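1. Mind looking at a prediction? Sequence and model below.
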Amino acid sequence: MKVYHSLSENMLTVNMLLSVFFLSGVSAGGCGGHQITFVITTPKSIVALNGSCLQVPCSFTVQVAENDFDRGEQTSAKWIPSNKDIFNISQGFNNDQINITGNIKQKNCTTVFSDIKSRQETEYFLRIVNSKFRATACSTPLQFTVQDSPEKPRIEPDLKDLKEHQSVTVTCSAFTPCPHSPPELTWNLQQDSLRQTEKNTDGTLTTKIQENITLSDTHDGYNIRCSARYPVIGGIKTSETEVTLSVSYAPKDTSASISPSGLVSAGSRVELSCSSRAKPPPRFTWFRNSEHGDMNVSVGKVYSFNATEGGKYYCVATNDLGKNRSSVILVTIKGNS
């Protein structure tokens, strides 16, 4: 019986120590060399826009009994800036300017910061207090960067290695720090592109517009411009991105020319030139019509020879995407009927 009595006393002592450990506030986040018991998780890089609002996805883990969150005790949670006493919940904020919208009992500390200002670029520590424990996430403060200018929108996919006849979905997307005021996206493609706001894997938001394009040679060198307009207190802030399409295509508009033009003297030098519009640049092959079929007579952009008899010639431009033939050009010798 003595052993059992001693064991009960030890268990009571441990329980008392645990209560002191949480209620003291020093258990949170490993501050002061204590074990980490309260840790928040937020996106690694958070950028806010001066004059807008900022929604910060946030969750946390804390080493306390689960039923401490389930019994209905009143739990207070506030963000405390680093220049205040981070162990004193009265030094924190939870109002219209800094509002914890997540359900703390579900370990969701998602927060909306309204009317962001440059001076808010500091560290914030989450403090939670209820009748069972008190804790501050000292080892994992919340910190974000405040910018005066919005980030440029992104145009995807990479538009540098495209081919004609290819169908591609072009997306313009912009980071959306404030879900209540998403940016307005416009571009020089179809203006009826549907705008939608999506949640990223880290809980942040992105607003995007999309357009499907079937590419042709006319799209090569075309500049796509996308603009994002962010409503902020006092006006609008705008950023823009421009990318140039690079589209490969088969030869087109192939033509042949002769110099000198008109009738030529027998034995005189004649130069035939071939031109075509293609990407990548084409290879040129020259053919002569004959009664035995078309004969390959030369390779290259220019075909030069001494004309001893008349004939009909044409060139073919070829690249990896296709070929295109010129119209026939006639070499006529003087005195020949």
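-> Alright, I've got the coordinates.
2. from here on, contacts and neighbour counts on C-alpha atoms
-> OK.
3. tell me which residues of the longest strand seen in the chain are tucked away?
-> Longest strand in the chain, counting residues (DSSP state E): strand 247-259. For strand 247-259, burial by neighbour count (16 or more other C-alpha atoms under 10 Å) applies to 247-252, 254-258.
4. Show me what secondary structure element comes after that strand.
-> strand 269-279 (DSSP states H and E).
5. just checking, what packs against the very next helix or strand once past that following strand?
-> Following strand 269-279 in sequence order, the next helix or strand is strand 283-288 (DSSP H and E). For strand 283-288, the packing partners by 3 or more C-alpha pairs under 8 Å, 6 or more residues apart in numbering; DSSP states H and E come out as strand 295-299, strand 311-319.
6. could those strands be laid out in a markdown table, adding mean neighbour count and distance to residue 237?
-> Shown next, in a markdown table, are these (neighbours: other C-alpha atoms under 10 Å; distance: least, C-alpha to C-alpha, whole Å):
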| stretch | mean neighbour count | distance to residue 237 |
| --- | --- | --- |
| strand 295-299 | 14 | 58 |
| strand 311-319 | 23 | 47 |
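7. Spell out the secondary structure type for the residue nearest to residue 210 when sequence neighbours are not counted.
-> Residue nearest to residue 210 in three dimensions, not counting chain neighbours: residue 171, with 4.4 Å by C-alpha to C-alpha, 6 or more residues apart in numbering. Following DSSP: H, G, I helix; E, B strand; the rest coil, we place residue 171 in the strand state.
8. For residue 171, grab the count of nearby residues.
-> 17 (other C-alpha atoms under 10 Å).
9. same question, residue 6
-> 11.
10. got another, please set it beside the one above:
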Amino acid sequence: MGTLVTNNQLVQMQNGWGVTYSPTYICALKGSTVVLNCTYTCPSTINGFSTTVERIFWFTKQQDQEPLDLRADSGYAGRVQYHCDEKRCSLTITDLRESDSARYKFRFMTNGTGGNYIGVPGVNLIVTGMDNKSCNRVVFTDRKICAFRGSSVDIYCTYDSFGDITSKFWYSPHPDHRWRKSTNLIEDSRYASRVQVLETERGHSTLKISDLRVSDAAEYRFELRTRSSEFKNGPFGTILTVKDAPTAPSVLISPAGDIIKHTSVTLTCITKANPAPEYTWYKKDQSLLSKEAQLVLNSVQTSDSGEYYCSAENLLERRTSKYAFIDVKYGPETATLSVSPSGEIVEGSSVTLACSSDANPAANYTWLKGNKTLLQGQESIYNISSISPEDRGSYFCKAENQYGQFNSTSLFLDVLYAPKLPSVSVSPSGEIVKGSRVNLTCSSDANPAANYTWYKENENSPVASGEIFTVTAFRAEHSGNYYCEAMNRRGTHRSTLRLIVMARVRTSAVIGSVSVGLLVIILIAVFLWMRCLFYRRQESSTGQAKAEEPPGDRAKPDVDPVYSNLPTAGPRRTRKQKETLHYSSMRFFQSEGDILYSNGRPAGSRRKAKKQVEDDEVDYTTVKPHTASRPSGARSPETREDSSCLYSTVKPR
């Protein structure tokens, strides 16, 4: 409870209850009228119920140990009135009598249990006669003051006098000093150089004591003297209590060392104070937690981490400790794996895996693909700068510290890429017979799986789609150069391999399907053979002269001849012998590398004898150009031939 007086107003407050008197001292003449004023306050609720003021009154004495309402006191009958509203109440007394001199107090009563209050000390009324000039008064601002040793304190009072003041001073009726007369503190050696009296205006006096000592604890009063009288402030003044300042509180955390999640922790606020202080615990940026000297945290959680401090407060002062930090340790409780970018992952792009974990201290991370460890350390990020199909698979991370570990769920990385170089195969792999079933198969490594389209060379439109191109009944027009195209949404890739597929046919089929180009080739071959025969005869007639001709005078061949062990010319054959000749089917390619399959074998079919020429069998063979090899410098008249000739060994069946 504290007491405050300002401008002759006495304010008494306690837990929301209070009465303020203004003024607190009145000196009035007999027969006059006086008005005493006060205001009052009370809590809005008591024990959870709304507070209502039910009765108010003024009194000076008690009856049957209860305050007696002035309106019921026979001594004031017909002379008192109350004027109360909005927590203000005034008492008007008319026709004052000297017996009315007393201390007047105000009481209000509420509907709550224990909700009655009396404002003290009240208003001191002095009634004097017309010839009495000694109506002086002294009012102190504070009834009690507590201060710390070494600090300074100000003690205030106001005073009034109806006579000329001859002297005024502060004194202390200390029990250890038996003065005959009140001694001015300024003249007291105990307060030498530590006491000042300040009076900024008439009727207001301030006693200032600096560098307080424990021995300064005492009651301080003010004395007023006039020519005709001496007035002291009455039975009480301001009581000063000097205490040693409480030491700054400190916080002790028990047990010492690391604080592990789910354990208990005790924080103790340590200080020295007199009187014993009240303690309050706070967590930074949060409201108070406890009013005890110890704060116990049972089964601490991660949310309990933070800065704590305590305050110690008594009537003298409130002191606050420094922050004490609680850091709750725990193992990883989560491990979340994420990937960036979050959309489709394309071959060659940069992919970053991030592992986040809640742990204290921070976790170390182990990166794994399947059961294979990729990386270990403090890095929570695993980066693949240029991802490839080989990086496809399931990844997860493991977070761990000295208090535990936690594995994330697996994350599957699916790497998308355009089709690789397609490979092409033909089935059956051997000779292909007309009318047989032929499967051309194209395969390519791609993600997502590729779609396949088949093309035939020199044709713009595709001939088929799908991984397998099937010709159910192969015919001559199916022969040719094929390639496949593999495509997905990431790109397209064509096979570089060319297939040349030819069918084996029988004699009657071949004769019926001989193209004009093949006939031209046969005629050219016959023409070249006859021309070569002519040159051989001419060379045999020229003899040695032809052999001695300078090499530089010979015509240089444009193309190396191909020799195939032709027999020398013999006697002329009969018509029947000529009809047994075998013709050669020739097909030219740019290079041997262009040919995968060339299924040409002699057909052995026979036809029934209708004509003599149809009884003969014709064999076809594929002739490929090649360069004959011979020793360097070897030259013979018997082997020199025109370089523009192609020869093929033709054997009768």
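-> Perfect, thanks for sending it. Quantities reported herein were computed from a predicted structural model and do not represent experimental measurements.
11. Superposing both, give me the TM-score.
-> Laid over one another, the chains give 0.52 as their TM-score (TM-score structural alignment, normalised by the length of structure 1), with 223 aligned residues with a C-alpha RMSD of 4.5 Å.
12. on that earlier part again, turn the buried residues of strand 247-259 of structure 1 into JSON lines, columns for distance to residue 276 of structure 1.
-> As requested, those are exported to JSON lines (distance: C-alpha to C-alpha, whole Å):
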{"residue": "247", "distance to residue 276 of structure 1": "16"}
{"residue": "248", "distance to residue 276 of structure 1": "14"}
{"residue": "249", "distance to residue 276 of structure 1": "12"}
{"residue": "250", "distance to residue 276 of structure 1": "10"}
{"residue": "251", "distance to residue 276 of structure 1": "6"}
{"residue": "252", "distance to residue 276 of structure 1": "6"}
{"residue": "254", "distance to residue 276 of structure 1": "4"}
{"residue": "255", "distance to residue 276 of structure 1": "7"}
{"residue": "256", "distance to residue 276 of structure 1": "9"}
{"residue": "257", "distance to residue 276 of structure 1": "12"}
{"residue": "258", "distance to residue 276 of structure 1": "15"}
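13. sorry, back to before: map the residue nearest to residue 210 of structure 1 across to structure 2 for me.
-> Matched to structure 2 by TM-score structural alignment, residue 171 of structure 1 sits across from residue 354.
14. Would you mind confirming that that match is in contact with residue 338?
-> Yes. At 5.3 Å, residue 354 of structure 2 counts as touching residue 338 under the criterion of C-alpha atoms under 8 Å.
15. one step back: and the longest strand of structure 1, what does it pack onto?
-> Helices and strands touching strand 247-259 of structure 1, by 3+ C-alpha pairs under 8 Å, 6+ apart, are strand 162-163, strand 269-279, strand 311-319, strand 322-325, strand 329-331.
16. and residue 311 of structure 2, how many residues sit next to it?
-> 23.
17. Now for residue 327 of structure 1: which residues touch it?
-> Taking C-alpha atoms under 8 Å, 6 or more residues apart in numbering, we find residue 327 of structure 1 in contact with 255-256, 314-315.
18. How about residue 332 of structure 1?
-> Contacts of residue 332 of structure 1 by C-alpha under 8 Å, 6+ apart are 262-264, 309-311.
19. which residues of the stretch 51-200 of structure 1 fall in helices?
-> 67-70 (DSSP state H, counting those that start in this stretch).
20. hmm, back to that, can you list the helices and strands packed on strand 283-288 of structure 1 in JSON lines and add distance to residue 305 of structure 1?
-> JSON lines is the format used below for these (distance: least, C-alpha to C-alpha, whole Å):
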{"stretch": "strand 295-299", "distance to residue 305 of structure 1": "10"}
{"stretch": "strand 311-319", "distance to residue 305 of structure 1": "12"}
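21. for the ones you listed, which one sits closest to residue 206 of structure 1?
-> strand 311-319 (41.0 Å; C-alpha to C-alpha).
22. Tell me the helices and strands packed up against that closest one.
-> strand 247-259, strand 269-279, strand 283-288, strand 322-325, strand 329-331.
23. for those, which one sits closest to residue 56 of structure 1?
-> Proximity to residue 56 of structure 1, assessed across these by C-alpha to C-alpha, is greatest for strand 247-259 (40.3 Å).
24. what sits against the equivalent of residue 302 of structure 1 over in structure 2?
-> Matched by TM-score structural alignment, residue 302 of structure 1 corresponds to residue 468 in structure 2. Listed by C-alpha under 8 Å, 6+ apart, the contact partners of residue 468 of structure 2 are 439-442.
25. Can you spell out the matching residue range in structure 1 for stretch 231-251 of structure 2?
-> Against structure 1, stretch 231-251 of structure 2 falls on no residues (TM-score structural alignment).
26. Who are the contact partners of the nearest residue to residue 306 of structure 1 once chain neighbours are set aside?
-> Nearest non-adjacent residue to residue 306 of structure 1, counting by C-alpha to C-alpha, 6+ apart: residue 269, 4.5 Å away. Applying C-alpha under 8 Å, 6+ apart to residue 269 of structure 1 gives the contacts 304-307.
27. follow-up on the earlier one: nearest to residue 87 of structure 1 among the helices and strands packed on strand 247-259 of structure 1 would be which one?
-> strand 162-163 (57.7 Å).
28. which strand in structure 2 runs the most residues?
-> Structure 2, longest strand under DSSP E: strand 116-128.
29. equivalent range in structure 1 for the helix or strand that that one is followed by?
-> Counting by DSSP H and E, the next helix or strand C-terminal to strand 116-128 of structure 2 is strand 137-140. On structure 1, no counterpart of strand 137-140 of structure 2 exists by TM-score structural alignment.
30. Show me which residues of strand 137-140 of structure 2 are buried.
-> So, applying 16+ other C-alpha under 10 Å, buried residues of strand 137-140 of structure 2: 137-140.
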